[in-house]
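**Student:** sequence-free structure coming up:
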């Protein structure tokens, strides 16, 4: 039985992680997620929304039962496998929105961090409990969290293993929006806005941000100018500028 469900609606892809009771990221779930992402990369999808099935968890971490026999070699392999899949999310040409409802812990929190931005219900809970198990976040958590909210706050969250509510996550800058409604519907609202924009422009903007974030400013600016120049030779740029001058809505080319 599939643990990852993919549904498409009007050029929006909805990926649902369905592994009761808490949507844990075991080996099979990660494998199916990787295949699903591969199917999306070169598709006609404009925006991707990732959520968890049920009303308890987005994803409440990895499957701890798989950790009991790990040694140095297999532990490192496990991390690299999870890291590669989450990096695949980060590098998708399409924007990826995490729609979080419930627990986003450990690997689930790391999954959310790999998305481009995050929308959470007010009842959601976040945290990295790995240190309580004698390990550390290994699917990119130590790296992405510090880059997103700063080293000090990231260390406080990871070292303590404490959980925190959506309101705190919003205050820290971990999520972009809190809602008392369905986070999937809120994410869909944003997806509808994004898909009206130039798809190449959105793709290149994502590449510019992701490429430059870890570089010195001067190098990041070089990449920004390079991507801008490439867009200047596209039909989308010509259509966008012409539509603006003609005071009409642009008709961008689709993927």
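**Tutor:** Yep, that arrived. The structure displayed is predicted, hence computed values, not measured ones.
**Student:** CA only for contacts and neighbour counts going forward, please
**Tutor:** Noted.
**Student:** Determine the three-state secondary structure at residue 6.
**Tutor:** strand (DSSP: H, G, I helix; E, B strand; the rest coil).
**Student:** how far away is residue 202 from residue 36?
**Tutor:** Distance, residue 202 to residue 36, using C-alpha to C-alpha, to the nearest Å: 21 Å.
**Student:** Also residue 74?
**Tutor:** Distance from residue 74 to residue 36, by C-alpha to C-alpha: 25 Å.
**Student:** Those two: which is more packed in?
**Tutor:** Comparing residue 74 with residue 36 by neighbour count (other C-alpha atoms under 10 Å), the higher total belongs to residue 36, at 15 against 12.
**Student:** Quickly find the element holding the more buried one.
**Tutor:** Counting by DSSP states H and E, the element that carries residue 36 is helix 27-41.
**Student:** Mind giving me the packing neighbours of whatever helix or strand comes next after that helix?
**Tutor:** The helix or strand immediately downstream of helix 27-41 is strand 47-52, counting by DSSP H and E. Secondary-structure packing of strand 47-52 (3 or more C-alpha pairs under 8 Å, 6 or more residues apart in numbering; DSSP states H and E): strand 12-17, strand 57-59, strand 96-100, helix 183-194.
**Student:** try it against this one:
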């Protein structure tokens, strides 16, 4: 049984699924390496326009595999495998979250572009409860997502946020009844149907703009706008509006 599964439920969409139910999808080195490999492969797959990251039906991921970490020394911690593959993915990544997303599981969600959650979803950075500091980006990305004070509340207490609270704070885009995966796949298909060069450029400008000054971010946006005038998809978009028909984008 693969601990990370990849499937393509419909045209343009790939699902990357955590599959270690016996340990509530705890994240060990094997899982982390397979996740990075899956994202790299899907970014090279021209058939895929958007990616959904999900876990099980009752738990997303409870965080790092403590059995793997318990005996590490400082050198082992320095050498431990981590990655930011979802953050740097050229293709959009949507998180579909059912149940608990704790520790490293929540840090993978923080790398995604937006989040669809079931009503039972919970989000937490629990590292402080065992004397650890987050190591997958939460101290930097969580304040960007929900603000400094809300992030410190979560980081310093280790208490979980409900799906409704995460929605209220702007961390979750939609809370759905039942399993989040169906809605996430529908949205991924919608995104995949959009002009792919424009989608890629929007994602890149937003990501780079987060670490730039406002003026630099506006300059990046302007350059992205200008580049689209060299694409056939923009010509098709203009023509479809003029002719009153649905556009047929080719991704070029």
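**Tutor:** Ah, there it is. Worth saying up front: this structure is predicted, and the values here are computed from it rather than measured.
**Student:** Do you know the score for how well these two fit?
**Tutor:** The TM-score (TM-score structural alignment, normalised by the length of the second structure) is 0.95; 249 aligned residues with a C-alpha RMSD of 1.3 Å.
**Student:** Tell me which stretches of the second structure form helices.
**Tutor:** Applying DSSP state H to the second structure gives helices spanning 29-43, 66-69, 74-79, 85-88, 104-111, 138-146, 148-157, 163-168, 181-193, 196-210, 214-227, 232-243.
**Student:** Next, format those helices as JSON lines and append distance to residue 20 of the second structure.
**Tutor:** Shown next, in JSON lines, are the helices of the second structure (distance: least, C-alpha to C-alpha, whole Å):
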{"stretch": "helix 29-43", "distance to residue 20 of the second structure": "9"}
{"stretch": "helix 66-69", "distance to residue 20 of the second structure": "14"}
{"stretch": "helix 74-79", "distance to residue 20 of the second structure": "23"}
{"stretch": "helix 85-88", "distance to residue 20 of the second structure": "20"}
{"stretch": "helix 104-111", "distance to residue 20 of the second structure": "13"}
{"stretch": "helix 138-146", "distance to residue 20 of the second structure": "23"}
{"stretch": "helix 148-157", "distance to residue 20 of the second structure": "26"}
{"stretch": "helix 163-168", "distance to residue 20 of the second structure": "23"}
{"stretch": "helix 181-193", "distance to residue 20 of the second structure": "18"}
{"stretch": "helix 196-210", "distance to residue 20 of the second structure": "30"}
{"stretch": "helix 214-227", "distance to residue 20 of the second structure": "40"}
{"stretch": "helix 232-243", "distance to residue 20 of the second structure": "41"}
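**Student:** so which of the ones you listed is the most packed in?
**Tutor:** Of these, the one with the most neighbours on average (mean count of other C-alpha atoms under 10 Å) is helix 104-111, at a mean of 24.
**Student:** average gap between that helix and the first structure?
**Tutor:** Here the mean offset of helix 104-111 of the second structure against the first structure after fitting is 0.6 Å, by mean C-alpha distance after the TM-score superposition for the first structure.
**Student:** Excluding sequence neighbours, find me the nearest residue to the spatially most central residue of the second structure.
**Tutor:** The residue lying closest to the centre of the second structure (C-alpha atoms, centre = their mean) is residue 112, at 1.6 Å. Of all residues not flanking residue 112 of the second structure in the chain, residue 93 sits nearest, at 5.2 Å (C-alpha to C-alpha, 6 or more residues apart in numbering).
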